[in-house]
Each structure stands twice: as C-alpha cells, then as structure tokens.
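1. Mind looking at a prediction? Sequence and model below.
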Amino acid sequence: MTAQAPAATPNLDRGIIGNAGLAALIDDQGGLDWMCAPRMDGDPVFCGLLGAGEGEGDGDGCWRFRLSGQRDSSQSYQRNTAVLETILTDDEGNRARIIDFAPRFVMAGRIFRGHSVVRIVEPLSGTPRLTVSLRPRFDYGLQRPEVTRGTNHVRYVLGPQLMRLTTDAPVEYVLSETPFLLEHPLAFILGPDESLSDHPMAIARRFLRDTRRYWLDWVRSLALPADFQEVVIRAAITLKLCSNEETGAIVAALTTSIPEYGASGRTWDYRCCWLRDSYFTVQALNSLNATRTMENYLVYVSNLAAGSESGYMQPLFGLGLERSLDEHIVPGLPGYRGLGPVRRGNAAWTQVQNDGYGSVILAAIQCFFDERLPDMGDEGLFRRLERLGAEAEARWNQPDAGLWEFRTRAEIHTHSALMCWAACDRLARIARKLGLTPDEARWRASAERIRSAILEQGWNHDRGCFVATFGGDEVDASLLLMAQTGFIAAEDPRFLATVAACEADLRFGNHLYRYRRPDDFGAPETAFTACTFWLIDALVRTGRGDEARGIFDDILSRRNHLGLLSEGVHVESGELWGNFPQTYSMVGLINTAMALSRRWEDVL
C-alpha cells in the first residue's frame, strides 16, 4: 500500500451523510473514517476516527481520496440537503470535487434508503492526479477483510457480511493505491454484495438527483423560524440522520467513545436509543412540522411497552428493541487521539432511571392533539401509556441513577420526580381530550400528589432554591427544565432563585456544566452543551432575552465548519469534545432559534 502523509491531530471537523438507515462521518479532507454496518450501532467497517487497527499504519479503517501534492481543501453541504461536497486543491492549482451522499428518495410509493454510500469524484480544473485508498476493517478494528476483485468491482468479506465496491475507476489502481490522472468524473458505490442494474455513473447520477430532490422537498415542508433558518435546517437534517427509520429508534449520537475530555476515561457508546434523548429529538422536530419521526418513534416505544410485562422501562435500548446492551472494552482500537478506552454497549441499560416514563409520554402527547396527523392517538394508545404512568406513580420517590447516569450512587433526583409528575399530568390531559373523566381524575390526583412532594422535598430552605436531590444542597442543570415542562411558572420567585443558583454554581462564562460535584471519574471538565441551551431557555422565559441571544451567538461560533455540534465544549479552549453529532445539542440549536427568532410579521 502507498504510504500516506501523517494525518493532522484528529478533531471533530466532520460532516455526516446518511439516509435514516445508514450514517457515515467524513473529515474535512474528504476522508470517510466512521461508518457502522449493517446498522448505525454495528461493527464499524470504517473506524479510523478511533485510531488505526492495532499495530497498523495510518489510513487503516478509512476511505480516502487524495491528490498528489494536495495542499488545501474546503467543504460544504449542498444547500438544504444531506449531500456533502469536498473540494481538494493541489500545489499546482489543480482541483477536484468529491460529492458524498447516501441514497434516500421516494420510489414505487415508498422511501428507498439503500444501505450504500455513493461517492462521485470529478475534476474541476487542471489535471489532478488522484490516489484512492479504501481500507475497511471489521471486528472493531482487529481484522482486515478478504478482498477479491472483478472487472468493475471489489468484494470485501467483513466477517459475517459482504460489501461490494462498484466503480468505473480502474480497479487495479484502487487496489494498489496507485496515483492516476483524474480526467473525467468517476463513481464509487459501496454497499451490499449485489450487481448494479446500470453503469455506476448512471446509477450515481440518478441517485444524486433523486436524493437531492427528496431533501429539498423535506426542508420545504418544515415550519421554520424567520431568523437562523440555515442553523435550524442543518440541525433538523442532522436529527433526521440520527433516526433509524426501519424501527423508529433514534440514536443519541452516531459515535462511540469520543471522550468527554482528554484522558478522562469518560468514553461511552451513544449509538443507542435513550428514551430521554429521543423525547427531546421528537419535540424539536415536531416544532418544525416534521412529525413522521414522532410517528415512527411511537411504533418503537409501543413495541417496547408491549415487551414489558410489568411496565418497567429501562433507560435505553438497541435500535432493534434489544434490551441487553452489555458494555465491553474494545481491544483493537486505541481511541480518539489515542484516548481510550473504546467501548461497545452501555452499562447504563442496567440502571434505574425514573425519568424515562415521563419522556415517553411527553413524546407521545402531540399525537392526541394534532389534527393534521392521519392516525391520531386513541384510547388504545392511552391504555398502553397508562402502564408507564403506573410505573411513574410507583417510582417517583425512589432512588435512581438520575439523568446523569451516576454509576456508583443512587438518590432521589428532583428531575426524575419531575418527569414522573409530567407523566401523570400529561395522562390527565390526554384523558380529558378523550373524554375519559374517571381516568382524568385519577391521573390529576397523582400529579398533584407528586407535585406537592417535589415542592416540599426538592426545595432547600437554607439555599432558597430547588436542588438536584431530595434533601440535598447542590444544584444541577436539569432544574432549569422546571418551567419548560410546565411544573412551575417562569416568573415564580422559586424558579428565579433556582436559575440564579444554577448560574452561580454551574456557569462558566457562556457555558454551563451539568453539575460540579465529583462523580465516579472526578469533577467534569467540559460544559454540557445541552445544559447551556437549557440556560438560554430559562433566560428567555424569565425576560433576559438579550443575554440569552449573546450566549446563543457564542454557541453558534463553537459549531464546526458545517454547523454541527458534539456533546460538550471545553470551557477554556472552546474545543468540541464528546460523541458526535450529539442529538441533545442539535435539538438545542432548533429550540433556541425558535425561541429567539423574530416573528415573520416583523421580517416581511
């Protein structure tokens, strides 16, 4: 294999392509270095983001196009789509363009989302010389595939699955990584081991045309704010790419084990469906009129509820409804910047987190009230949700790991109790809408009982604010959601005092920590971007809109070059850390833009 120039220090300057079934990350040089197959939570066939395979050189686990003498690159999305363009320039001024996408379009009355990646490479000026390097791995970086070639394709045996690259480029040059003149556009289609029905370029161009049309139509249907439209469009597309349309699940992020910061050991697998995170994603997309994700997600959680005899819901599940997601250290990958360990699975599935019941019911409530939906919520769905409400009634005052998923301590978390209150409160509202008067009375009484207890036990009289745990004396960022969930009015002095306490204890400049109390790994070193958005929401609700706008402008400047955010920001360096892209963070962009935007009447 041809040696490559040493890579720059890895960062999160990456774009995403996908189709709500497959997703891939592409760096700012056009290198595809993260893609799992056959599902978004599967074995990464491209794993370069987390380091080359053990004992191997740079470039393993990546798919790169590189110009001889390459000196520069630029990158952008085609407007209002998930089609990514990267332009490469060599030291003689020759230029080439890479067009990357995953096919998604309407075909024969249904959505076609082929499990494939399409890459078109074309000369823009001069006579660039191109090197193609395609080095997939499997078994989490431990194994190289068997490779066989055909006239116009290469077959890769990646453990139990086969993948085929079909191309009109010289196959010999691809396999030997030999530089060659890029004299005309070339198509590369990597997907299942199946023959194409037409010439690779004809397929690639048709898929590109139809995929662009799909995304343009999807964006056109969004109910956008007057301001920050590009911010919201990119965030909405990104959230769509984090959904698994086949099952309705939504991943918290597309990656595993990108550290929360440095050598902290805080490396988690976020390629799972958290009930909590999914609620926030559904809520944000609903606000934009993109309700199909909610409809698909309700099918997913209905299956989860049907599979639970008692009504108990663990906090996270696999994309295919898997309940056992045992956590393992992966030996074959050193980790992002060598900062392991790399993990597969997440032990949080074994935890008790009592906020999930409210999360599911909050995600479902719109389907009972939104007359635009072809299939609105009915009494059958209400009865299924009641099983979750019964768990909330029983668990609201029981110790749990909380939304921050503490691994070595359990307490009665105010936020968990709050979400159990929300479960009962929303069930009462749904029952009223359906005319189920006895059920409304039952759930309203439960909600009032839980609310009274939170007001008493979640309040610290010495500090004069709500606190993170019953009987505790510390705050955490989840308390900022009390007004957003409707538990307490934003102008209530108790909420105002709680906002002030969160700012005093958790705010660092324009960033907010989720908590400051040391946990299993010590004190957190990065601000949790979702929490900063929660602060902005609280500031807007309490009449501090100008200040909220200043913080939002700061966060916008922290996005990568394509408008994407990871889990957190290091408060001193401003660098993005944590799994990427983080749905929590992209949700915050949408919600905040909607809250801070001017009205359309004030713009037109």
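-> Received, thanks.

2. Please make it C-alpha for all contacts and neighbour counts, starting now.
-> Fine.

3. Can you name the residues that contact the closest residue to I412 other than its chain neighbours?
-> Of all residues beyond its chain neighbours, the one nearest I412 is P399 (4.2 Å), with distances taken as Cα to Cα, 6 or more residues apart in numbering. Contact partners of P399, counting by Cα atoms under 8 Å, 6 or more residues apart in numbering, are A410, E411, I412, H413.

4. hold the first one in mind and look at this next one:
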Amino acid sequence: MSTLDLGVIGNCNIAALVDAQAAIVWGCFPRIDGDAVFHALLNDTASQGKFSVELVDQLHSEQAYLPNSAILRTTLYDHHGGIAEVVDFAPRFALYERIFRPPMIIRRIKAVQGRPRVLVRLRPGFENGGLKPQLTRGSNHLRYVSPAQTLRLTTNAPVSYITEERPFVLDRPIDLLLGSDESLQAGVETTARDLFERTLDHWRSWVRSLSIPFEWQDAVIRAAITLKLCNFEETGAIVAALTTSIPEAPETERNWDYRFCWLRDAYFVIHALNRLGVTRTMEDYLRFINDIVEEAQDGELRPVYGITRDTSIDEVAIPHLMGYRGFGPVRVGNQAHVQIQNDVYGSVVLASTHAFFDRRLAHPGNMALFEQLERLGNRAVAVFDKPDAGPWELRTIASVHTFSSVMCWAACDRLAKIARQIGQTDRAIYWRREADRLHAIICERAWSDKRGCFVSTFGGDELDATLLLLHEVDFLATDDPRFAATVDAVAANLRTGDFLYRYVAEDDFGRPATAFLICVFWYIDALAALGRRDEARALFETVLGRRNPLGLLSEDIDPRNGELWGNFPQTYSMVGLINCAMRLSRNWEEAF
C-alpha cells in the first residue's frame, strides 16, 4: 500500500519520489510537469510505472539524505547479513556559466557488507501509464521508446539481467543513468562519480549561503532544499507540489493536479526564501510574473499558470490509473485556471514589492514595473468587493471573500509604499487614499458583531484559516484587539487536536475531513505575534514531529492519527515550517 513516507530528488528541471524500499514511484519527464513515466504511487496494483532496486530476502531498510543535499541514500539489509546501498540524485551544478540540470536520474548501488543479491526492475509507462514503451538494447544501454520521447538507461550492470529482471550478486558497484536518448562522453562509472561529486558540492555550497535560524536548523535546511526542488528554474515558476491527485483524505474526490504555479502560493514561497537569503530564486520568479503582467489584458490575471506561463491546462481524468490507494480519479491539469480569485492581484504586487526595497537584487524595480503594477492595483480596486472562488478555490460557490478583499487592499497599500520609495508623491497619495478606503469598507463588511471577530465573507457567519493572516499582511496591528479576537475565534472553531481545518463549512464535496497543514503554521505565527511564544513553540515542536521520516510534509494531515494526505511535497507546508522557525528561534546572540 502506498504511503507518503517518500523522499524527493531533483534538480529544478525534473524530480522523482523514492519510497523507503528504494523504488522510484513517481517521476515525470522531461520536466516536473511532464509525462508521469513513473506513476506507481497512483496505481498500487499495476506492474508498470516503477524503477525499483530490490534486495533478495530483504529484511528491512533505512533512508536518509546526505547532509545538506538533495541526494538520497537508502540502505537495504537482507536476512543473511548482506547490506546494499542505493544513492539517488539528479545532477545539478554550475557548468559553463549556467546551471547544468539535465532530465536525468542517477542511481549508484554498491555492497556495504556480504554478498547481497539485487534485482533491478525498470518499467516506465509513457502517456501517464497509458502506453507501454518499445524496448531496444545496446551493449551497455537500454532505450525505452514512445512516439513522444525516448528514455535511455546507460549502465555498467549486466543489461540482460535488467531486461529479464533476474537477480544478481552485487560483487562490484554499479551505476544506472536514466535520461535523454544521448550517449555518454566518458565511462559509466567515471561519469556517475563525477556528476555525484559535483552535485553534492553544489548543494552544500547552496546551503552554506542560507541565512538560517539558530534553532531547528536541520528542519529549515531540508524545507529550503525541498522548496528549491519545486522551482522550475528555466522560467522561474514555482509549483505548488510535485504530484497530482494524491487525495486530501480517503474516500474523497478532492484529487487535484498541483504541478503548476499558483500566484498566491508562489508569493508565500518567495517570501520564505527571501528570509533565508535565496535572492536568485526570488529574482527568477519576479521575471516570471513580470512576463505574466506584461501579457495580462486590462491587468486581469489568472490564479494559476503552467510553468511556462501556459494557460491551456484544462483538467482531464486519466482512467487507466486507479489513484492513490485506489482513491480516484487521477487528474491532469487544473480547472482552477479559469476561476476568478481576486487575491491574485495582491499576491503579485506583494511579491514584486521586494524589487523596490531589496538592495541585493541585480535588477531593481523601476518606473516601468511600477506602471505595470498600477494596472493590477486598478484591477484590485475594481474587484475587491466582488464575489470570487476565494483562496480555497470553491468550484460552485462564489462570495466576497475577506482574504481576497484584504489582498486587494494589500496591493493598494504596497503601491503607496513603492510610489513613495521611487519619489512618485502624487501616486503615493492616491494609492494611500485608495488603501484607506478599502480598509474601512472591509472592516465594516467583514466584521461580525455576532461573532465578535472577522469572518470569511462579507456579511457572512463562517470562519476560515486565512483570517489568521490579517497581521501577516499588515492589515491589522498585533495590538489591535480585533486581531486577538479573530485568532481565538478561528482556533475555537477550526482547531482539532494539534491542527486546524481550513474551514468546517460544507463545500462542493461536503465537509473537509483532514486538516490543512499550512493553517497550523499560520496559527503558530499568529500566537507568536500576540506574544504567546511559549504556546507557539510547544505547538511548533509537536507539528515538527509529524513530518515524514525524511522531514517532509504533504498538504493535509489527519488530526486523529497524524497520517499525511494530499499532494507531496507541499510548498505551502514547507513555507510554514520555515516561517515559524525563523520567527520563534532564539537568535544567535541569545543562544550563547
């Protein structure tokens, strides 16, 4: 049975998920939103869609990342005292004044003790598992061919044993290089070793550049690397997760494709990475959204885009995949791209604000960018009190959502600050006036005297977890009694055990059955902002204990048994971990 006890490897072009037994159960080629040639995660009983290294008479396994890297090591133990080690990674390093990140996975296998016997099963399925590839072979390679793409395995292992899936004694190290249909320019072992050493050095250098807190360093480093792996570096896009259709809960059709760039999610990712000093990724993403803004007609934005700004990401079901643990449907594409989500204007302006204030950036914001952002501000003013699908992407229910309205206010607020920064006094006065006007209307229409707090929709009665962000986006000060009242009301209404639901009202699919992980991090941040640090720290430690064995988080969690659900790894969840650690950690001076 599939679980989310998985590790992720990747290079900001492709990514793959490896289970605790050293099987690659998810991986798309030739990029992270591509054809899921490895899809066993969504098809438990099928024989295709997996790349496994199995130890004959296996007893158990252990798994860990090489410190400060995206290189995963799985150690397999057999009943006879034999031990084998599998090291998995995707090459990534600087080469010829650019980052070398080919669509390639490398698996290095060696005996650590005894004479273990291994069985390699390489069974890709093209067209998301709908097409079995043709197989051709050479003296030291295999080619898996489809009309759309070809994968080549180059190896120093016996090719016949791989094609016939026969076990063999691991009496010497072997390497498996799977990627594009290109010949190697050097020997297999030499190439694998060189790519391994360069990739390890790259990741450790990248980690050394991070500005990390004193406490929870390992957790923050792992979260930061994971966020980086969700960055499609070629364009700067950041995907919400690396998978599709892992359901939010059992027995539900809440199965969505998250291999796209949500403007809202990406803002939170950029904000977290900026706190860590990852300015290059922030600049790349700013270029991505600048192109989106440039193309936007009348300043109108979609909530989600493909990783090359593609807007043709219509949602379709894949009937031949049964789904995670049999809970279908499996979907490719996401219909949210046609929804109205008015918070996107604030998300883009908030992200772009960094360009005008962060002196580290090589390409600071200028008047042309400000004029582009003003188009979004005008759109925010026009729609702040109009119904939309909201941040939770309700499919058949439209309301004037408080979060969307607050984010429209944030667009005006930041435009006023940017205008002042660049000496545009008249525009600063204009945008401050608009921000104040929106603020007053939101406070009047989103406040509930009956509840004694802000509520999810104008004139409504329900609560949702985005209300915890009213201080985070500077809409309310920490000493505003309305903020404390709202935080307490949200906790009383949405908290179950150690976690919070995003909302408890029925939606298109009934009541949510699992808690949304980012919500508990928002709550922890809110507690810290209110001065309740001891309570916040205790809850944060508890949540850290619910990560999977490799320190990763998905989108959702069952608050009753702690089981992870939802797409994986989830950028929102890793962002929440980083933000809380940065806020709650003792500083370096206090520690000594």
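-> Perfect, thanks for sending it. For clarity, every value in this text was computed on a predicted model and none was experimentally measured.

5. coming back round to it: out of the contacts of P399 of structure 1, which two are the most distant from each other?
-> Using Cα to Cα, these span at most 8.5 Å, a distance reached by A410 and H413.

6. Could you tell me which residues touch both of the two?
-> P399, D400, G402.

7. what would these look like in CSV with secondary structure?
-> CSV is the format used below for the shared contacts of A410 and H413 of structure 1 (DSSP: H, G, I helix; E, B strand; the rest coil):
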residue, secondary structure
P399, coil
D400, strand
G402, coil
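
8. Would you state the helices of structure 1 in chain order?
-> For structure 1, the helices defined by DSSP state H cover 171-176, 200-220, 229-241, 275-287, 292-306, 356-364, 366-369, 379-395, 414-434, 437-457, 493-506, 529-541, 545-558, 583-596.

9. Of those helices, which is nearest D13 of structure 1?
-> helix 545-558 (11.1 Å).

10. angle of that closest one against helix 229-241?
-> Interaxial angle of helix 545-558 of structure 1 relative to helix 229-241 (axes from the mean of the first three to the mean of the last three Cα atoms, to 10 degrees): 60 degrees.

11. mean distance, helix 545-558 of structure 1 to its aligned residues in structure 2?
-> Compared with structure 2 after fitting, helix 545-558 of structure 1 deviates on average by 1.0 Å (mean Cα distance after the TM-score superposition for structure 1).

12. Distance from the chain centre to that helix, please.
-> Its chain's C-alpha centre and that of helix 545-558 of structure 1 lie 22 Å apart, by Cα atoms, centre = their mean, to the nearest Å.

13. Check which helices and strands that helix sits against.
-> Helices and strands touching helix 545-558 of structure 1, as assessed by 3 or more Cα pairs under 8 Å, 6 or more residues apart in numbering; DSSP states H and E, comprise helix 529-541, helix 583-596.

14. in structure 2, what residues pair with that helix?
-> Mapped onto structure 2 using TM-score structural alignment, helix 545-558 of structure 1 covers residues 533-546.

15. Include mean neighbour count when you put the helices and strands packed on helix 545-558 of structure 1 into TSV, please.
-> Shown next, in TSV, are those (neighbours: other Cα atoms under 10 Å):
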stretch	mean neighbour count
helix 529-541	24
helix 583-596	24
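
16. what's the counterpart of the residue nearest to I412 of structure 1 in structure 2?
-> By TM-score structural alignment, P399 of structure 1 lines up with P387.

17. Aligned counterpart of L181 of structure 1 in structure 2, please.
-> Here L181 of structure 1 is matched to V169 in structure 2, going by TM-score structural alignment.

18. Check whether its match really touches G114, as I assumed.
-> No. Taking Cα atoms under 8 Å as the definition, V169 of structure 2 is not a contact partner of G114, at 10.0 Å.

19. roughly how far apart are V154 of structure 1 and A169 of structure 1?
-> Going from V154 of structure 1 to A169 of structure 1 by Cα to Cα, to the nearest Å gives 11 Å.

20. What residues does the match of L181 of structure 1 make contact with?
-> R115, P116, R117, V118.

21. How about the contacts made by the spatially closest residue to the second one that is not a sequence neighbour?
-> Here the nearest residue to P116 of structure 2 in space, its sequence neighbours aside, is G82; by Cα to Cα, 6+ apart that works out to 4.8 Å. For G82 of structure 2, the contact set (Cα under 8 Å, 6+ apart) comprises A111, V112, Q113, G114, R115, P116.
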